[in-house]
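Asker: The amino acid sequence is not available; the structure is as follows:
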């Protein structure tokens, strides 16, 4: 499923430096689960999507800004995140 994504170019460069992946790759993600990120008060609702890019598990953090998906971070998913996803998917 392809989708449109917006992001700040400076944030994209920071994401590449930190995580080695461009926010431009977010639309390629085969999303399997979306969770509300309630770990902190960000001043806006943030979501964490878990899915795959080229068969590799990734985590996309994003928000909805006026009906547009605004990418905040894209990185390889941690093993713990994927285990949680698998256990929830299997009931």
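Answerer: Yep, it's here. Worth saying up front: this structure is predicted, and the values here are computed from it rather than measured. Residues are numbered from 1 along each chain as shown.
Asker: C-alpha only now, for contacts and for neighbours.
Answerer: Noted.
Asker: what helix or strand is the residue nearest to the spatial centre of the chain on?
Answerer: Relative to the mean C-alpha position of the chain, the nearest C-alpha, by Cα atoms, centre = their mean, is the one of residue 60, at 0.6 Å. According to DSSP states H and E, residue 60 maps onto strand 56-65.
Asker: Can you list the buried residues in that strand?
Answerer: The neighbour-count check on strand 56-65 (16 or more other Cα atoms under 10 Å) flags 57-63 as buried.
Asker: Comparison target below:
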């Protein structure tokens, strides 16, 4: 899987959230659960979802889009407690 991201956004994400966007490649993408983000017009289709980061056994929120043959990471952060509860409940029903 080819993962890309904006280097400037990556530096900002590392400063603000303590994680590099490159870490999205380490997620368990098979555990990804999400949908198209339709909250606003981004000029391209964005997907917002959640996946487990196996090294930490922790849920992360990832926003991405598809560009050519790559997944472009837009945002990556630890999921909050409300998101973890929703993820677990949804996984049990799917």
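Answerer: Ah, there it is. Quick caveat: nothing in here was measured; it's all calculated off a predicted structure.
Asker: so the residue nearest to the centre of the first structure sits right up against residue 69, yeah?
Answerer: No - Residue 60 of the first structure lies out of contact with residue 69 (Cα atoms under 8 Å); the separation is 10.8 Å.
Asker: Going by residue numbers, what spans are strands in the first structure?
Answerer: 30-37, 46-53, 56-65, 68-76 (DSSP state E).
Asker: a markdown table for the ones you listed, including distance to residue 22 of the first structure?
Answerer: Formatted as a markdown table, the strands of the first structure follow (distance: least, Cα to Cα, whole Å):
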| stretch | distance to residue 22 of the first structure |
| --- | --- |
| strand 30-37 | 16 |
| strand 46-53 | 12 |
| strand 56-65 | 11 |
| strand 68-76 | 7 |
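Asker: To residue 24 of the first structure, which of these lies closest?
Answerer: strand 68-76 (9.1 Å; Cα to Cα).
Asker: Mean deviation, the closest one versus the second structure?
Answerer: Relative to the matching residues in the second structure, strand 68-76 of the first structure has an average distance of 0.7 Å after the fit, by mean Cα distance after the TM-score superposition for the first structure.
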